[in-house]
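**Q** Structure of the sequence below:
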Amino acid sequence: MTMSLRTTGRLALGLLASTALLATACSSNDRPDERAPSGIGETSPAPDAPPLEPLPEEIPAELRSYYDQELSWSACDAAGFECASLTVPLDYENPDPADDIRLTVTRDRAGDASRRIGALLMNPGGPGASAVDFAQGSAEYLFPEEVRARYDMVGLDARGTGRSEPVECLSGPEMDEYTLTDRTPDSDAEADQLLAAFEEFATGCQERTGELLGHISTIESARDMDVLRAALGDEDLYYVGFSYGTKLGAVYAGLFPQNTGRLVLDAAMDPRLPTLNTDREQAGGFETAFRSFAEDCVSGPDCALGSEDADDASRRLSDFFAEVDAEPLPSGDPNRPLTESLATTGVSMALYAEDLWPMLRAALTAAIDEGDGGPLLELADMYNEREPDGSYGTTMFAFPAISCLDSPAGNEDAEALEDTIGSYEEASPTFGRDFAWATLLCAAWPVEPTGHPVSIAAEGATDILVVGTLRDPATPYAWAQGLADQLATGILLTYDGDGHGAYGGTSECVNSAVNSYLLENISPEEGTTC
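**A** This next block holds a predicted model:
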């Protein structure tokens, strides 16, 4: 199956790469509650996270030159887009021009300049996916012509990502070896190998990235967005963010509520949750998404996972993972057989969008019935951004680098893991162990976290539109409920469907509601479900 441009742009760029994988008609009804179907709306009570305080409205004198800079635009490779470099301080608390970093920004000017609303920044998530690539490759397909006529389409590669001084960790061959590592060790020796792989990865990031590794937090990237807003000449920031991009957008609103324009936060994260909760609940989200796929698969002919029910399909998939753990399948690349880790990554990749289910069905048939691991490896490579020449994109490096800086590790060591792994397996019998062991990557991280869970109210901001999908694999629906609830002006739009992110997909109800908000500043009625 060939993915559509919309799918490649919105999903394959890694809307939310999970740590473990290194990841209708409208009705105006009451908001879905905590009694939603199994796996939906189930989340640990939000802890007492401290509030994110807004920054002073007056720009500090030492930052004025960054806000007053003029961007020098030139043509990009992408037709219709131009590119520029935005200069920002490495450390906002101690700005020093000698340490400045340069971020790449791209834009396509509004088609109707006389009716221009502003610059519409977009972020595809990750963290670590390239907003420049996303804007250039997907804006035309994601946003209808009437939105593109009224807004400049803008992508800013956040610090440490894409073309903005990206984090570097391992070479292509080293990444190949890293992705082969068993992520669900069955012995002390395998556990030692996994922990050693995490240490090697973390050390590589420190050695190849240097001081920047300690200055790629979400708060710093949100501050970069405000500098860009001023450099573009806009009083308000307009924004559409997916997955991790919702956290980035919410943090921006919390820091700069007075500058917040129309924000769309689709496939939302809840910034109040600590890493342990987030990873465990995300594992549950993938379990829910897999069961939705499994029900569809077993209802049709020739499903490699059987013809009974989702429970049986889950058992068969777990058996398959155990089989490739014991004996990896040939994939067509003698140096890269399909291991359990790569098989898990391939399956998980296809759960991001219902459009990918036919590809997953075919890949499982090839692997289980024919002993060919090639199609599942192709899905894993898509997720890992591995190119045919053996090189890797930057998302797999930036994701843990930003995540581990933003919040303390879910488990500090293997001993702590033993106390929590059961809760991961309960949340997700299929993917739980993988997610649990992956938490130890941040435990090996060479830079101490500078962030922590926060509650974001963004008092004074205009309405902020939060979009949640009931069977989202990577960002459980309860997170969208939580984000909308804590935002003082949050409006929740619910999509009763599958996949990671709703806007730009097949729901005309969702698309119409979001477009009306962007174009007319009309929010959907509270409790609207599509």
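**Q** Please make it C-alpha for all contacts and neighbour counts, starting now.
**A** OK.
**Q** Strands of the stretch 351-500 of the chain, residue ranges please.
**A** With DSSP state E, counting those that start in this stretch as the criterion, the stretch 351-500 of the chain has strands at 464-471, 490-498.
**Q** got the angle for the last one vs strand 464-471?
**A** Read that as strand 490-498. Angle between the axes of strand 490-498 and strand 464-471 is 20 degrees (criterion: axes from the mean of the first three to the mean of the last three CA atoms, to 10 degrees).
**Q** So which bits of strand 490-498 are buried?
**A** Residues G490, I491, L492, L493, T494, Y495, D496, G497, D498 are the ones in strand 490-498 that count as buried (16 or more other CA atoms under 10 Å).
**Q** still on that earlier bit, want to throw the strands of the stretch 351-500 of the chain into CSV with distance to T161?
**A** As requested, the strands of the stretch 351-500 of the chain are exported to CSV (distance: least, CA to CA, whole Å):
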stretch, distance to T161
strand 464-471, 25
strand 490-498, 28
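**Q** Looking at these, spot the one closest to P127.
**A** The minimum distance between P127 and the strands of the stretch 351-500 of the chain falls on strand 464-471, with 18.4 Å, by CA to CA.
**Q** What lies in contact with the closest one?
**A** Strand 464-471 is contacted by residues 40-41, 262-268, 285, 288-289, 292, 476-477, 479-481, 483-484, 487, 489-502, 514, 523 when judged by CA atoms under 8 Å, 6 or more residues apart in numbering.
**Q** What would I type in PyMOL if I wanted to highlight the buried members of those and nothing else?
**A** Selection of buried members from the contacts of strand 464-471 for PyMOL, criterion 16+ other CA under 10 Å:
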select buried, resi 40+41+262+263+264+265+266+267+268+285+288+289+292+476+477+479+480+481+483+484+487+489+490+491+492+493+494+495+496+497+498+499+500+501+502+514+523
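**Q** hey, where'd the strands end up in this structure?
**A** In the chain, the strands defined using DSSP state E lie at 27-28, 74-75, 82-88, 101-108, 118-123, 151-156, 237-242, 260-266, 464-471, 490-498, 528-529.
**Q** and this one, so I can compare the two:
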Amino acid sequence: MSRRRRAGRLAAVALVAALSVTLSGCVTWFMPPKTSATSAPTGETVTADLKPYYGQILSWTSCGSGMQCTKAKAPLDWKNPSGGEISLALVRHVATGKRLGSLLVNPGGPGGSGVEFVKNNLDYATDKTLQSSYDIVGFDPRGVGASTAVKCYSPAQMDTYLYAITPGDRGSDAWIAEQKQASVDFGLACEKNTGALLKHVDTVSAARDLDLLRAVLGDTKLSYLGYSYGTYLGATYASLYPGKVGRMVLDGAIDPAASNFDVTKVQSEGFESALRAYMKACLAGKDCPFSGSVDQGMATIGRLLKTVDASPIRNADGRELGANTLVTAIIYPLYDSTAWSYLSQMFGDVMKGKAAFAFTLADAYNNRDSSGTYGDNSTEAFMAINCLDYAYDANPATMRAQAAELSKDAPVIGPYMGYGDIGCANWPDKTTATRGPITAPGTPPILVVGTTNDPATPYVWAKNLAKELSKGHLVTYKGEGHTAYNKSNSCVNDAVDHYLVSGTVPASDPMC
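**A** Predicted coordinates:
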């Protein structure tokens, strides 16, 4: 498919919200104590062209449910700080107890809104222990959400981009040509509607923004909790500013050394493994639309995907359910095992020739409501950031060989995860990034959390990152789902809380 699945904890949040597994019922909002309405910067020495940024005073205003919001300014281009500026949106929940400082939180993506994550899902982002000790600060990275944002398509155009059926046989010359044209058109629209920002939404620039936010919040060291893609942002920060790292937790890790194809391959295998885990649970439970063994159930899903790839199912709104959209609908509930029942409902409907619930899941993943309105720019930001962060090769022979490898290693999901290089190989701005291990010598200990059957950021990446970092410490959660802190068990939560509050690092991997 032309767009690789994004890896973000925000996906699990949106799934829960969109399908009315209500988070608000378990949230207790705190009104923050009276504090200064401003944040004083650290006053550290920077070059003259950075003084207007590092010396700015943030003014906070109430923005509902005990939250405070503000915006900071940052250089458009960190290589030329005097050449224009952008704004970065922030939200904070002030510490309810003895304050240690600010804890900046990123939910993943790339393209996930940290402002919405913290503002609307505080108790999902962090537990009460961290809320007592830290100002919990969510931020929208450059290009995302309420910050100066990437803009590409109207809702109708986005529908076509995400859901249209590409004519021709998958992987054929004609099919590739159609995919290429769609990617070129999308990239040109992003360039036209976003302007100069589009070439400056890379993760290194976002990590420099993160240091700026640390300073204007008044923190001499960065305390950080990053989920999924947020682990790459955090690791990048550590490589750039090792002496300014305070306490950093990276949950659902991405391996910085992984190439674009490595990511696609390992994710394909991860989602395939999670789908098998779902199938095993489904067959052992009630109201399962499958029968026989796990292998037989997986084969049924494979046939279903091939069927809709050849003959899409038309939905009541006119959209057609093809294999790409069905894969999105399958992948989405795999982020959280508590949502697996929705998979059973969706599969049962599709087997009967009904597309509505599959579109409900795919729309929730893409943050599209029933009126056709998109709630954020996460798809545009995801593409723009990834296109600058990885190298791409859209040579048809290379892509076909890779597609065959994906189909072999992940027979059900893999056939629909190939050809992802087409989109970014035709992006207006070419990447200058090089992928490699991040060792970040000179940092204090960094906690890396990995889930053994995480479909979106597979466990091997957490193991790799913990080994690559000069002071990485792995905390393993034996279980299902994407990310582990505050959603798995007390063993993981205690390890993270003790580290962030007291600086205590587990003597060894607790294997939670």
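**Q** if we can go back for a sec, quick check: which of the strands of the first structure is nearest to C297 of the first structure?
**A** With CA to CA as the criterion, C297 of the first structure lies closest to strand 490-498 of the strands of the first structure, at 14.3 Å.
**Q** The closest one vs the second structure, average offset?
**A** Here the mean offset of strand 490-498 of the first structure against the second structure after fitting is 0.5 Å, by mean CA distance after the TM-score superposition for the first structure.
**Q** residues in the second structure matched by that strand, start to end?
**A** Strand 490-498 of the first structure lines up with residues 472-480 of the second structure when matched by TM-score structural alignment.
**Q** which residues touch the matching stretch?
**A** If you take CA under 8 Å, 6+ apart as the criterion, stretch 472-480 of the second structure is touched by 274, 336-337, 445-454, 462-463, 465-467, 484, 488, 492, 495, 505-506, 508-512.
**Q** now those: which count as buried?
**A** The buried subset of the contacts of stretch 472-480 of the second structure - by 16+ other CA under 10 Å - is 274, 336-337, 445-454, 462-463, 465-467, 484, 488, 492, 495, 505, 512.
**Q** just the helices in the stretch 1-150 of the first structure please.
**A** Listed in chain order, the helices of the stretch 1-150 of the first structure (DSSP state H, counting those that start in this stretch) span 5-7, 64-67, 131-142, 145-150.
**Q** Any chance of those in CSV with distance to A414 of the first structure and mean neighbour count as columns?
**A** Shown next, in CSV, are these (distance: least, CA to CA, whole Å; neighbours: other CA atoms under 10 Å):
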stretch, distance to A414 of the first structure, mean neighbour count
helix 5-7, 37, 18
helix 64-67, 44, 16
helix 131-142, 35, 22
helix 145-150, 50, 18
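**Q** closest one to A409 of the first structure among those?
**A** Smallest distance to A409 of the first structure across the helices of the stretch 1-150 of the first structure (CA to CA): 26.4 Å, for helix 131-142.
**Q** Buried residues, stretch 377-394 of the second structure. List them.
**A** For stretch 377-394 of the second structure, a neighbour-count test (16+ other CA under 10 Å) marks 377-394 as buried.
**Q** next one: stretch 317-325 of the first structure
**A** Quick answer for stretch 317-325 of the first structure (16+ other CA under 10 Å): L317, F320, F321, V324, D325.
**Q** Following superposition onto the second structure, what is the mean distance for it?
**A** Mean deviation of stretch 317-325 of the first structure from its aligned counterpart in the second structure after superposition (mean CA distance after the TM-score superposition for the first structure): 1.1 Å.
**Q** Identify the residue range in the second structure corresponding to that stretch.
**A** Under TM-score structural alignment, the match for stretch 317-325 of the first structure is residues 301-309.
**Q** Same check on stretch 422-438 of the first structure?
**A** Using TM-score structural alignment, stretch 422-438 of the first structure pairs with 404-420 in the second structure.
**Q** and that stretch, which residues are buried?
**A** 405-407, 409-420.
**Q** for stretch 178-187 of the first structure, same thing?
**A** Y178, T179, L180, T181, D182, R183, T184, P185.
**Q** Pull the contacting residues for the residue mapped onto the third one from the second structure.
**A** The one in question is L180 of the first structure. When the second structure is aligned by TM-score structural alignment, L180 of the first structure is paired with Y163. The contact partners of Y163 of the second structure, by CA under 8 Å, 6+ apart, come to R319, E320, L321, N324, T325.
**Q** hmm, which two among the residues you listed are most spread apart?
**A** The largest separation in the contacts of Y163 of the second structure, counting by CA to CA, is between R319 and N324 at 12.8 Å.
**Q** Could you pick out the longest helix of the first structure?
**A** When the first structure is parsed with DSSP state H, its longest helix is helix 275-298.
**Q** matching residues in the second structure for that helix?
**A** By TM-score structural alignment, helix 275-298 of the first structure lines up with residues 260-283 in the second structure.
**Q** Next up, the contacts around V46 of the second structure.
**A** V46 of the second structure touches Y54, counting by CA under 8 Å, 6+ apart.
**Q** Which residue in the first structure aligns with it?
**A** Checking TM-score structural alignment: V46 of the second structure goes with I59.
**Q** cool, and L198 of the second structure?
**A** That one, L198 of the second structure, aligns with L213 by TM-score structural alignment.
**Q** Please list all residues in contact with its match.
**A** Here L213 of the first structure is in contact with G160, V167, C205, Q206, A401, V447 (CA under 8 Å, 6+ apart).
**Q** what do you get if the cut-off is 7 Å, keeping everything else the same?
**A** With contacts defined as CA atoms under 7 Å, 6 or more residues apart in numbering, L213 of the first structure is in contact with Q206, A401.
**Q** And it, how close does it get to L405 of the first structure?
**A** Remark: distance between L213 of the first structure and L405 of the first structure (CA to CA, to the nearest Å) = 8 Å.
**Q** picking that back up, so which of the helices of the stretch 1-150 of the first structure is nearest M359 of the first structure?
**A** So among the helices of the stretch 1-150 of the first structure, helix 5-7 is nearest, using CA to CA, at 12.8 Å.
**Q** what helices or strands is that closest one leaning on?
**A** helix 131-142 (3 or more CA pairs under 7 Å, 6 or more residues apart in numbering; DSSP states H and E).
**Q** orientation of the helix it packs on relative to strand 151-156 in degrees?
**A** Orientation check (the same axes, to 10 degrees): helix 131-142 of the first structure against strand 151-156 gives 150 degrees.
**Q** Which stretches in the stretch 301-450 of the second structure count as helices?
**A** Assigned by DSSP H, counting those that start in this stretch, the stretch 301-450 of the second structure shows helices spanning 323-334, 340-351, 356-365, 378-389, 396-409, 421-425.
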